[in-house]
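**Q** this one's structure only:
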């Protein structure tokens, strides 16, 4: 039977998907600018334009919502690219969305809350470091993944979170080329 209830179900499903997406977008914005400890469920709901009860309905808790925002961490699509272009492609990903609320900011600002901080460390390991180390392979894939994380986190922190005045204009373009080369050099350590 596909009568009048079918369109209603589809409409409700689309509304639920839109509501969930709005909540996630609002949460990413607040977690990446104010931090986990200084962001409340009501504030997320208000920014998303929804009732705060929906946050609990979709995500269970504030920590569940935080974990869901971290799900954007997925480096694996980068592994489909040609290995010799990884540095250029990875750095391009940083520059393609310079104003988007970032997972790095969310993770760094989560340090004030032990549960959120633990979730950040877990997700960084599970979604970035472990798959990256596996892709890099021997020798010392784990060590090289750690080097890349240090390099990228240092750059992103100095560019966006604790901005260095020198990272603008021509200097930023020069730094981008340097970051591409350093990233690629760490990737290529396994090729020698």
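**A** Perfect, I can see it now. As the structure is a prediction and not an experimental result, all values here were calculated from the model.

**Q** use CA for all of it now, contacts and neighbours both
**A** OK.

**Q** may I ask you to name the longest helix in the protein?
**A** Ranked by residue count and defined by DSSP state H, the top helix of the chain is helix 5-33.

**Q** packing partners of that one?
**A** If you count contacts as 3 or more C-alpha pairs under 8 Å, 6 or more residues apart in numbering; DSSP states H and E, helix 5-33 packs onto helix 41-48, helix 62-70, helix 103-108.

**Q** buried ones in it?
**A** Neighbour counts over helix 5-33 (16 or more other C-alpha atoms under 10 Å) mark 19-20, 22-33 as buried.

**Q** in TSV: those residues, plus distance to residue 170.
**A** As requested, these are arranged in TSV below (distance: C-alpha to C-alpha, whole Å):
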residue	distance to residue 170
19	41
20	40
22	36
23	37
24	35
25	32
26	33
27	34
28	30
29	29
30	31
31	31
32	27
33	27
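
**Q** try it against this one:
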């Protein structure tokens, strides 16, 4: 009689799919409603799973929020491209990605909750500011990283979250070129 292998790989794939579905649902709800106005049951319903699984995989709503931030905030992949094209490449992510403002919206809408606010600042610092400053290098790496963050969050807020008419999709081309140049100028401060 042939020996049958246990079904662990299928179970693991199911667990991975369930975890991914929960994180996708959490991202959608946290970035449209914020932390306070998002319930675990709503996340589970959107993910198509039992709400007990949210607790099983993430421990709590705060744990789910932190796991969602961990998944969506990471500038490191952008730091491996051509430094001379950083402005163009970074702005392409903002302008050409369907949900570029999602992480920012999630953090802004969740700022009223102290735990979510602290998690947002922690992940922004560790997953964006520190690696970006290390990549930028001297002079004034931390200050330049902060200026880039101000530039990008200001743009995304004015374009997507609190839309200004001059930044409508049909009129974004010249602002996009400006943002590419402004981003690149801050990056190039360290090379001149």
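**A** Looks like it arrived, so ask away. What you are looking at is a predicted structure, and each value in this text was computed from that prediction instead of being measured.

**Q** got a TM-score for the two of them?
**A** The pair, once superposed, lands on a TM-score of 0.95 when counted by TM-score structural alignment, normalised by the length of the first structure; 190 aligned residues with a C-alpha RMSD of 1.4 Å.

**Q** what's the closest of the helices and strands packed on helix 5-33 of the first structure to residue 162 of the first structure?
**A** Closest to residue 162 of the first structure of these is helix 103-108 (C-alpha to C-alpha; 10.4 Å).

**Q** for the closest one, name the packing helices and strands.
**A** helix 5-33, helix 114-124.

**Q** nearest to residue 101 of the first structure, of the ones you listed?
**A** helix 5-33 (5.4 Å).

**Q** what's the angle between the closest one and helix 41-48?
**A** 120 degrees (axes from the mean of the first three to the mean of the last three C-alpha atoms, to 10 degrees).

**Q** which residue in the second structure lines up with residue 122 of the first structure?
**A** Residue 122 of the first structure maps onto residue 122 in the second structure, with residues paired by TM-score structural alignment.

**Q** state the number of residues packed around its match.
**A** 15 (other C-alpha atoms under 10 Å).

**Q** could you check how far it is from residue 176 of the second structure?
**A** Note on residue 122 of the second structure: its distance to residue 176 of the second structure, by C-alpha to C-alpha, to the nearest Å, is 29 Å.

**Q** one more: residue 5 of the second structure?
**A** Noted for residue 5 of the second structure: a distance of 55 Å to residue 176 of the second structure, by C-alpha to C-alpha.

**Q** the closest residue to residue 100 of the second structure other than its chain neighbours: which element?
**A** The shortest distance from residue 100 of the second structure to any non-neighbouring residue, by C-alpha to C-alpha, 6 or more residues apart in numbering, is to residue 94 (5.1 Å). Element membership for residue 94 of the second structure (DSSP states H and E) is helix 86-96.

**Q** what helices and strands are in contact with that helix?
**A** Using 3+ C-alpha pairs under 8 Å, 6+ apart: helix 86-96 of the second structure touches helix 173-188.

**Q** relative to the first structure, what is the average displacement of the helix it packs on?
**A** In the superposition against the first structure, helix 173-188 of the second structure averages 0.6 Å from its aligned positions (mean C-alpha distance after the TM-score superposition for the first structure).

**Q** wait, doesn't residue 23 of the first structure sit right on residue 57?
**A** No: using C-alpha atoms under 8 Å, residue 23 of the first structure is not in contact with residue 57; the gap is 11.3 Å.

**Q** which residues do those two both contact?
**A** Common neighbours of residue 23 of the first structure and residue 57, counting by C-alpha atoms under 8 Å, 6 or more residues apart in numbering, are absent.

**Q** which of the helices and strands packed on helix 5-33 of the first structure sits most buried?
**A** Among those, helix 103-108 has the highest mean neighbour count (mean count of other C-alpha atoms under 10 Å), at a mean of 22.

**Q** for it, which outside residues touch it?
**A** Contacting residues not belonging to helix 103-108 of the first structure are listed as 28, 31-33, 35-36, 69-70, 72-73, 117, 120-121, 153, 156, 161 [C-alpha under 8 Å, 6+ apart].

**Q** switch to 6 Å and redo it
**A** Contact with helix 103-108 of the first structure is made by 31, 32, 120, as judged by C-alpha atoms under 6 Å, 6 or more residues apart in numbering.

**Q** and for the second one, nearest residue in space, chain neighbours not counted?
**A** Of all residues not flanking residue 32 of the first structure in the chain, residue 106 sits nearest, at 4.2 Å (C-alpha to C-alpha, 6+ apart).

**Q** what does the last one give?
**A** Of all residues not flanking residue 120 of the first structure in the chain, residue 107 sits nearest, at 5.3 Å (C-alpha to C-alpha, 6+ apart).
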